[in-house]
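Chemist: The sequence isn't on hand, but the structure is:
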């Protein structure tokens, strides 16, 4: 029996025409340009003297890096030129809603793209993600219109818009996911409470219904993280994801005043709908189906980059395992295998000569100490090592990681390298606090402890700057190990401190910095450190030895609480001295040649002092 025609039509979705998709893409995007120009035209005071976008101020940003470009931008900075560009931009945006021919549409899109590029320097403040998305969409629609007679060109542009849209949502979601503030639901009330994006009524509503607020936050995370599923199941999830995202932007427009975001991001939705459909349900009046060359090329390039990233990761790991060639290993009572080395050849390795053991900070390696360890090693037996999981050291622990694991390993290694000899512990950042805890366990053998811009167990509770830095660190450590294991190590920017180290250790230090194992170890440590430092009961351990406290000047200048905490270190010791390395920041105090030289002089004098006969640490 023949099936009724009406039932066949109902089951067969209409073909999505690329020309229609292109029309709606450029039209919706043009609304963003229209609103942006109308805003700028009605807020001319921002460009006048004293305004946020006064060119006399903004040009300094460009002149320092591109003086020739700055002279060209000076021509555009004239108020009459700026006004003319905005008027033409608004006119071109409105014109795209008219029934123009292909050439006219190319011209209108080109005006929008070119004028936004020319005006960018004039509006550094006030631009946002909506402007970036609208520029990308309009530039691609210009290319698509210019090559409209070649369907493959149009499809490539639409694919680019679609992939960029999906990537934007996905990255936004996965970047929020590690944040405890987002997972707990506190992010939304925090945003609505701000001066810029706040809404008192919505904030009160969220406070009244915390469970609903948390559910909403989880919904946002789920929508953004799951956006790649738009391409799954022959595109069936795409309409629901696009509807959810559109509703999200619509609410943001009402609550946070982000109206342009709605138009900018929804302008990408036609391309997403087009590219997520089965290929046989796309095409145009001539029957030419969608060309999927671009995503195939992108996938191939992605696989090639992934393979290259894995090769680079393996090579870095091999370099780390080789180390500098003179490392030794020691297995602690917990089973961790620590890599350590002696710096230099001390002239007097006798039984009464002290052993200096240098303890690093979090996410730092033994190579951080090179400018300090090398000169100290010419006079004293000086040992640097990698904590479990860093560099070539291995973490073998099972079960839940404990804070005391770091101290246990330090105590075991100290007893191994020092034997019965006296010990001086030197710690930087977290390493300073670990050195104090180890000194308590090694009572009688440790003659002194040197704290170099050390962490304090109360810093997260008493310093707002440290607390905010701790939140950022939590987010960073949540994504770094996985990203680096995925092969993105080469994309991690070269840290400034690497190039301040002696050239002989830079490549090794850089390999360690880009190694996922370092970041996994730091994440493991930070979890227990954060718990300890946020605990009201956490206090300084008893300090029964001589102490030298060295503070980075930039630390004291930017965070007075840190300076007070360092004073508390000194006050808690029976015998202590305080030093400030002016203008040094937390890393420079170790890695800058001149500042490290100052630290070496301080440490050398301190060791000589505490090792004098009769010095027992009494006040």
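Modeler: Yep, it's here. These numbers come from a predicted model, not from an experiment.

Chemist: CA atoms for contacts and neighbours, from now on please.
Modeler: Fine.

Chemist: all helices of the stretch 351-500 of the chain, in order?
Modeler: When secondary structure is read from DSSP state H, counting those that start in this stretch, the stretch 351-500 of the chain shows helices at 370-377, 404-418, 430-441, 459-462, 464-483.

Chemist: repeat for the stretch 201-350 of the chain
Modeler: 210-225, 238-255, 259-266, 269-276, 293-322.

Chemist: Take those helices and lay them out in a markdown table including distance to residue 387 and mean neighbour count.
Modeler: Below are these laid out as a markdown table (distance: least, C-alpha to C-alpha, whole Å; neighbours: other C-alpha atoms under 10 Å):
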| stretch | distance to residue 387 | mean neighbour count |
| --- | --- | --- |
| helix 210-225 | 35 | 18 |
| helix 238-255 | 45 | 17 |
| helix 259-266 | 46 | 23 |
| helix 269-276 | 48 | 24 |
| helix 293-322 | 14 | 15 |
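
Chemist: Same list (the ones you listed) but as JSON lines, adding distance to residue 119.
Modeler: Compiled in JSON lines, the helices of the stretch 201-350 of the chain are given as follows (distance: least, C-alpha to C-alpha, whole Å):
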{"stretch": "helix 210-225", "distance to residue 119": "31"}
{"stretch": "helix 238-255", "distance to residue 119": "24"}
{"stretch": "helix 259-266", "distance to residue 119": "17"}
{"stretch": "helix 269-276", "distance to residue 119": "26"}
{"stretch": "helix 293-322", "distance to residue 119": "31"}
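
Chemist: alright, now check it against this:
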């Protein structure tokens, strides 16, 4: 009976893996310099709000696929061109590189995607969590790129804060057994996370399949190992030479307090830095849900206007 249950679980997992590997069917693919195969999609603006038609690039957090950003993308894509992609191992992207994964390889893959899909237009990197740190590191290689960071991670944060290091260790412990258990179908037992109900209906099933897919958990564990190691190095917060807008959730507590000093350092390092705190949005709600999307859309428009000047409605 146990063997039958395991066989059934593995069968369900194989069907789920197939659905994830099919994705939306609209993705394009890039063989990155790292050897990874990166899936991406360019969503041209219907009616560009600015003559320069800046390219807004979404960079998701550890353990998240870009499909979870669909509500925000749908709210923005009439006015703004958007580049979406999944890092290696997430969604239809495949991890193929030899050697040890590092945050630098994620930065390299991101730069490859922007070079492939972008043009001479302005680029705005919009990163969340670990994706915010990857965007911050990529900005150094993109002389004209601006940054919009949502609750970003920081260099040396695990060296600077015992609390953040402890939370990272707990996250690693929680991730440790997920790939193997997902391989045998046990991820079907995972309760849908709170963010699932906030997703547009047409991507909800795909996002839940991705959430229960062993490859997502393998990618998350790989990124966690790199981040947990590298963020204990005494690296400084990079100096940002281009416009930067920091968006923080309204989560209160010791964890948020640990980040405040780093937020202040980032803004001080930027030639043109600003910040918005979303009073009614919690850390785990970014960048999903109607309330979060309604808060972010005008911020994006205002930030892009500060870069590109008056738009068509001015």
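Modeler: Received, thanks. Everything quoted here is computed from the prediction, not taken from an experiment.

Chemist: Secondary structure element holding residue 220 of the second structure?
Modeler: Of the helices and strands defined by DSSP states H and E, residue 220 of the second structure is found in helix 214-230.

Chemist: If you compare the directions of that helix and helix 2-22, what angle comes out?
Modeler: Relative orientation of helix 214-230 of the second structure and helix 2-22, computed by axes from the mean of the first three to the mean of the last three C-alpha atoms, to 10 degrees: 80 degrees.

Chemist: Pull up the aligned stretch in the first structure for the following helix or strand past helix 214-230 of the second structure.
Modeler: Along the chain past helix 214-230 of the second structure, the next helix or strand (assigned with DSSP H and E) turns out to be strand 244-249. Per the alignment by TM-score structural alignment, strand 244-249 of the second structure matches residues 547-552 in the first structure.

Chemist: Setting the sequence-adjacent residues aside, check what's closest to the spatially most central residue of the second structure.
Modeler: Of all residues in the second structure, the one closest to the mean position by C-alpha atoms, centre = their mean is residue 60, 0.6 Å from it. Closest residue in space to residue 60 of the second structure, ignoring its immediate chain neighbours: residue 131 at 4.9 Å, by C-alpha to C-alpha, 6 or more residues apart in numbering.

Chemist: doesn't residue 61 make contact with the one you found?
Modeler: Yes - checked against C-alpha atoms under 8 Å, the pair residue 131 of the second structure and residue 61 is within contact range at 4.6 Å.

Chemist: higher neighbour count, the two?
Modeler: Ranked by neighbour count (other C-alpha atoms under 10 Å), residue 131 of the second structure and residue 61 place residue 131 first, with 27 against 24.

Chemist: what's the counterpart of that one in the first structure?
Modeler: Residue correspondence, TM-score structural alignment: residue 131 of the second structure in this structure matches residue 431 in the first structure.

Chemist: Same check on residue 52 of the second structure?
Modeler: Using TM-score structural alignment, residue 52 of the second structure lines up with residue 352 in the first structure.

Chemist: try residue 196 of the second structure
Modeler: Structural alignment places residue 196 of the second structure opposite residue 498 in the first structure (criterion: TM-score structural alignment).

Chemist: Chain neighbours aside, what residue packs nearest to its match?
Modeler: Beyond its immediate neighbours in the sequence, the residue positioned closest to residue 498 of the first structure (C-alpha to C-alpha, 6+ apart) is residue 506, lying 5.8 Å away.

Chemist: Give me the mean deviation of the host helix or strand of the one you found from the second structure.
Modeler: Mapping residue 506 of the first structure onto the secondary structure by DSSP H and E places it in helix 503-513. Its matched residues in the second structure lie on average 0.8 Å from helix 503-513 of the first structure after superposition (mean C-alpha distance after the TM-score superposition for the first structure).

Chemist: For that helix, buried residues please.
Modeler: 505, 506, 507, 508, 509, 510, 511, 512, 513 (16 or more other C-alpha atoms under 10 Å).

Chemist: could you measure the last one against residue 493 of the first structure, distance?
Modeler: This points to residue 513 of the first structure. Noted for residue 513 of the first structure: a distance of 10 Å to residue 493 of the first structure, by C-alpha to C-alpha, to the nearest Å.
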